[in-house]
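**Q** This is a predicted model, with the sequence first.
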Amino acid sequence: MSSEQFISLRKRRCLKGFELSQRLGYLVIEELSVALDQVLKMKEKEKKKMVKEKSFWQERERTKKSLMGE
């Protein structure tokens, strides 16, 4: 094998390796994006639950005060 053929082969292998790593990078980014969306949805549900729970306790205190005549 001549040195030119060897260099050409190395270039092709490097390009294939680069293309594969680029595809893998896109897949990783896509998976991270999906995971982030899931975390954000969970946080939103948690926030709604906390607001609902807070309003429950506030209403309970108002009812308690009105029953006690305060």
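**A** That came through fine.

**Q** contacts and neighbour counts: CA atoms only from here.
**A** OK.

**Q** State the distance from Lys65 to Val51.
**A** Distance from Lys65 to Val51, counting by C-alpha to C-alpha, to the nearest Å: 21 Å.

**Q** And Ile7, by the same measure?
**A** For Ile7, the distance to Val51 - C-alpha to C-alpha - is 65 Å.

**Q** and what of Lys11?
**A** Taking C-alpha to C-alpha, one finds Lys11 at 59 Å from Val51.

**Q** what does Leu27 give?
**A** The gap separating Leu27 from Val51 is 36 Å, by C-alpha to C-alpha.

**Q** ditto for Cys14
**A** For Cys14, the distance to Val51 - C-alpha to C-alpha - is 55 Å.

**Q** got another, please set it beside the one above:
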Amino acid sequence: MSNNSGGVCRSVLELQNNIIEGQRDIIGELVKLYCTEPVFDLPEELQSRIREVNEMYRELNTP
């Protein structure tokens, strides 16, 4: 039983870490875009990454 809860803990920590890394990457890309041009369109790749992070965040907050 403790093995299972340990797995759940690791899974939650992994998900949290993935969200943080994803947010860091997104913010970095946004800063790069803004530094080159204050008005810009979001590239599809960045939009996709944002959707992925949003999905991980929903998964983390789903009981």
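**A** Yep, that arrived. Treat the numbers as computed from the prediction; the structure is a model and nothing was measured.

**Q** Map Lys43 of structure 1 across to structure 2 for me.
**A** Using TM-score structural alignment, the partner of Lys43 of structure 1 in structure 2 is Ser11.

**Q** Just tell me what Trp63 of structure 1 corresponds to in structure 2.
**A** Quick fix: residue 63 of structure 1 reads Thr, not Trp. With TM-score structural alignment as the criterion, the equivalent of Thr63 of structure 1 in structure 2 is Val31.

**Q** Pull the number of nearby residues for its match.
**A** 13 (other C-alpha atoms under 10 Å).

**Q** element containing it?
**A** Counting by DSSP states H and E, the element that carries Val31 of structure 2 is helix 2-36.

**Q** what's the mean deviation for that helix versus structure 1?
**A** Following superposition, helix 2-36 of structure 2 is found to deviate from structure 1 by 0.3 Å on average (mean C-alpha distance after the TM-score superposition for structure 1).

**Q** against structure 1, where does the following helix or strand past that helix fall?
**A** Reading on from helix 2-36 of structure 2 to the C-terminus, the next helix or strand found by DSSP H and E is helix 44-61. Alignment of helix 44-61 of structure 2 against structure 1: no match, by TM-score structural alignment.
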